[in-house]
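with the sequence up front, the predicted model follows.
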Amino acid sequence: MTTDETESETSTRREYMKYGGAVLSAGLLAGCASDAERGDGATPTESATETDTNTPTADESYSVSMSPMGEVTFDSPPETVFTRLTHHADMAFALGRGDTVNAMHAPDYYSGLWNQFVERLPGVSLDWTGLYSSWEPSKEKLYELDSDIHLADPAWIAKQDNWDRPDFEEIATNVSPWFGNSLSDRHAEPAPGWEDYRYYTLWEQFELVAEAFQEQARYEALAAIHDEMRSTIESNLPPESERPSAVMIAAADIEEIYAYTLDNPGFLTAHTRPFGARDAFGGSVETNSVVDLEALLAADPDVILHLGGFEPNTSLPKRREVFNSDPVGSKITAVQNDRIYPQGARYQGPILHLFQLEMTAKQLYPEQFGEWPTYTEGPYPEIPAEEQLFDRQRVADIINGEFEA
């Protein structure tokens, strides 16, 4: 391709992104007026969806609406992707665009973690190492990256002191649109000025992202796998009286343990809430609270789910040994019965979600869904084909675009 042709192609993409950014700016200034016009009011709801996608016109433009941006218009699918949190990076990956991501939070850490699962998807690869770490993005860096879409939530970033509404409008107009939703993680309160905010389930948001990339077929294929898994899970759950008590934790050591409940609203618990395990704390501890071993013993969970247990630099056997060697920790039922299990990450996208649904099913209910293999290190363990809750090859083919819709 000649230099002139390359410059023309880049210019065309940037023109459509400016147009989409102008639409976003209007939505920002109007406070997501499209929601009010539908008469939905300002009450957030996880079940709410915004799938109003305009029929493409002769110039093939299309629009997709998501809170908090409102309606965003595209002339062609984005080719380079800025992300901040891993649920968005995983969505791009699921849609066959993992290698177009140019930024994310803690890229080396999450690249290592995600590859523990990608290892089980034949012919699929992922490498996010060395990307821009975008937890606190700067406008200057966003200009430098020159992304075709900012798959990130402005209402989340607005909680940082160095961003205000004009900054988002500037980037949307001069670089490319914002298109992401993160406060659906646990139905968190938005920053002041963003109160008219809607919450989505993980798969509702993924559907809108797929529309932005014009990858509806990939979404539908993955959603069908997810729906089948959920149906299998729901039809095989034991009665409530036979379900274990459980808690999810994150801890580098036993001096500072972060505890997470399993059934609070939001996509952070999308892989635990469907199983209906009993909250070991009985509602007395809020999610993301710091607890000590005495509090954990008082709760006495049957199962402990250990976040980050799959991270390559984490030794789960050492974590288990810390509990076993402590006079208090060793009395916890989950420790005594060797039911401390690894988990991946709370900010899961659709691919990690499939794996985490499967692992959580086996960790909580081995009699119904098959025994979870003893895990010490390395990638997600190999599960016999007859005990898998989803087809790895099918998922790999969808990511690689080698499937029939």
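It's in.

when you work out contacts or count neighbours from here on, use the C-alpha atoms and nothing else.
Will do.

looking at this, Ala246 is in a helix?
No - with DSSP: H, G, I helix; E, B strand; the rest coil as the criterion, Ala246 is strand rather than part of a helix.

can you report how many residues lie near Ala212?
By the other Cα atoms under 10 Å criterion, the neighbourhood of Ala212 contains 24 residues.

for this structure, what's the longest helix?
Ranked by residue count, the top helix of the chain under DSSP state H comes out as helix 3-30.

skip ahead from that helix and say which helix or strand is next.
Per DSSP states H and E, the first helix or strand lying C-terminal to helix 3-30 is helix 33-37.

who touches the helix or strand where Pro166 lies?
For Pro166, the element it lies in under DSSP H and E is helix 165-174. Contacts to helix 165-174, defined as Cα atoms under 8 Å, 6 or more residues apart in numbering, come from residues 17-22, 24-25, 28, 139, 142-143, 154, 158, 177-178.

centre of the chain to it, how far?
Distance, stretch centre to chain centre, for helix 165-174: 25 Å (Cα atoms, centre = their mean, to the nearest Å).

quick one: buried residues of it?
For helix 165-174, burial by neighbour count (16 or more other Cα atoms under 10 Å) applies to 168-174.

who's in contact with stretch 268-280?
Contacts of stretch 268-280 (Cα under 8 Å, 6+ apart): 185-186, 202, 233-234, 237, 240, 243-247, 261-264, 299-302, 346-348, 353, 356-357, 360-361, 364.

one more to weigh against that first structure:
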Amino acid sequence: MSNDNQIRHGIRTRRDYLKGGSALLGGGLLAGCLGGSDDDSSTAANTTTGTSAGESANTTTSGSYTVSMAPMGDVEFDEVPESIFTRLTHLAGMAFALGRGDDVNAMHAPDYYDALWNQFTPRLEGVSLDWTGLYSSWNPSMETLYELDSDVHLADPASVFALSDWNMDDIEEVRERIGPWFGNQFSDTHAQPPSEWADSYEYYGLWEMFERVAKVFQAEDRYEALAAVRSDLLDTVESNLPPEDERPAAVMVGASDLQSIYAYRLDDPGFLTAHTRPLEPKSAFGPGVESSTTVDMEALAEADPDVILALGGMHPSTDIEAIRSGFRESEVGQKLGAVENDRIYAQGARYQGPILNLFQIEMTAKQLYPEQFGEWPTYTEGPYPEIPEDEQLFDRQRVANVINGNY
């Protein structure tokens, strides 16, 4: 391996054909931000300008094209990216949905999320995925980014900038010398980005972001095919939701330690609730309780949820039965309505891509409203349960065909 100086300042590689079109402005801000709204996003953080959100257009006769998303602004590509760096799994999941999962070379906790995603792939005929052994990129090093030499970085430059080892010059160096940034993280909960990026930031729904990522890979047809599946699914959900006064009070928890339970509201803004908000749930915790707060069993008992959704409960390393037993064995926990009625359910991931989003909308609809959408099978371990075809809320084969390019 070349030394760091040679790596960082040497001759540019084939990356020359992929250009990050946005430029740093005075004060370190990035130019431009376009956007809109969809069913799982709310009002944008700032006023949009220019052409339609995420517009992809040929800008030269050589076939280059531009895709726009905050906080990067306009990003220009001369050819479709091949190798793909990611940090968080909502963006890795978008690459997977577009049939590009095997082109991902980095992601946060790759072995963990490979195991979790592969709880769902068995229900998609002919679809496979292997993220094991990839570079774990939660806090990426500049040297490793040079080594990976990725054609595109599906990561939010504002979130990377927020890491202690990164500054604006580093962000620009990656964009100029390796490959463009294209990602958005703070839409997860509509959190505030670093102040240096506040004027260029905007919030997107999961599928709104997916549409823009599809444009990066010139795969708008795949996006449209999957978006049609989602539209049908949301129509089914909306037309069958029970009246509000008949909906159970629910909470999502991270319950590996019952002495300190992470509680998440199901109706907060941001793409982390892209699978629960369409179901219009009744939150066990009122609006005065922030999402992702830590509570003890007594606070949970005071909220007394009718349904508890256990985050990560479908992961192979998680013993969902042990979580249920922990609640039953707790003097306080055993009195919860969710425990008494055996309504503690396993969930997948909040940083979900489009494919997990489809499965998790179906899963959660059945867990919250079994009378309307069919009973959710008792889950203890293994892949996503087999659902009888006439009780499935979306067409698995249709989704598999899109991922495999046979549509």
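Okay, I see it. Quantities reported herein were computed from a predicted structural model and do not represent experimental measurements.

chain neighbours aside, what residue packs nearest to the residue mapped onto Ala334 of structure 1 from structure 2?
Aligned counterpart of Ala334 of structure 1 in structure 2: Ala338 (TM-score structural alignment). Closest residue to Ala338 of structure 2 apart from its sequence neighbours, by Cα to Cα, 6 or more residues apart in numbering: Asp306 at 4.4 Å.

list the contacts of the one you found.
Taking Cα under 8 Å, 6+ apart as the test, what Asp306 of structure 2 contacts is 248-250, 284, 336-338, 341, 343.

can you redo those as CSV with neighbour count and distance to Gly126 of structure 2?
Output for these, formatted as CSV (neighbours: other Cα atoms under 10 Å; distance: Cα to Cα, whole Å):
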residue, neighbour count, distance to Gly126 of structure 2
Pro248, 17, 37
Ala249, 21, 38
Ala250, 24, 35
Ala284, 24, 40
Leu336, 24, 42
Gly337, 19, 41
Ala338, 23, 37
Asn341, 11, 38
Arg343, 20, 33
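
quick check, central residue of structure 2?
The centroid of structure 2 falls nearest to His90 when counting by Cα atoms, centre = their mean (2.5 Å).

which residue lines up with that residue in structure 1?
Under TM-score structural alignment, His90 of structure 2 pairs with His87 in structure 1.

same check, this time on Ser292 of structure 2
Ser292 of structure 2 maps onto Asn288 in structure 1, by TM-score structural alignment.

wait, Pro354 of structure 2 touches Trp207, no?
Yes - using Cα atoms under 8 Å, Pro354 of structure 2 is in contact with Trp207, at 7.0 Å.

number of nearby residues for the closest residue to Gly27 of structure 1 other than its chain neighbours?
Of all residues not flanking Gly27 of structure 1 in the chain, Gly70 sits nearest, at 5.4 Å (Cα to Cα, 6+ apart). Using other Cα under 10 Å as the criterion, Gly70 of structure 1 is surrounded by 24 other residues.

who's in contact with Gly70 of structure 1?
24, 27-28, 32-35.

which position in structure 2 pairs with it?
Aligned partner of Gly70 of structure 1 by TM-score structural alignment: Gly73.

Tyr260 of structure 1: neighbour count?
24.

counterpart of it in structure 2?
Tyr260 of structure 1 maps onto Tyr264 in structure 2, with residues paired by TM-score structural alignment.

also Arg394 of structure 1?
Checking TM-score structural alignment: Arg394 of structure 1 goes with Arg398.

chain center to the longest helix of structure 1: distance?
27 Å.

show me what contacts the closest residue to Ile344 of structure 2 other than its chain neighbours?
In space, not counting the residues next to it along the chain, Ile344 of structure 2 is nearest to Ile308; the distance is 4.8 Å by Cα to Cα, 6+ apart. By Cα under 8 Å, 6+ apart, Ile308 of structure 2 lies in contact with 250-253, 338, 343-345.

check the secondary structure at the aligned partner of Ile308 of structure 2 in structure 1 for me.
Mapped onto structure 1 by TM-score structural alignment, Ile308 of structure 2 lines up with Ile304. Following three-state DSSP, the label given to Ile304 of structure 1 is strand.

before we move on, back to that, return the closest of the contacts of Gly70 of structure 1 with respect to Tyr110 of structure 1.
Ranked by distance to Tyr110 of structure 1 (Cα to Cα), those are led by Leu24 at 29.6 Å.
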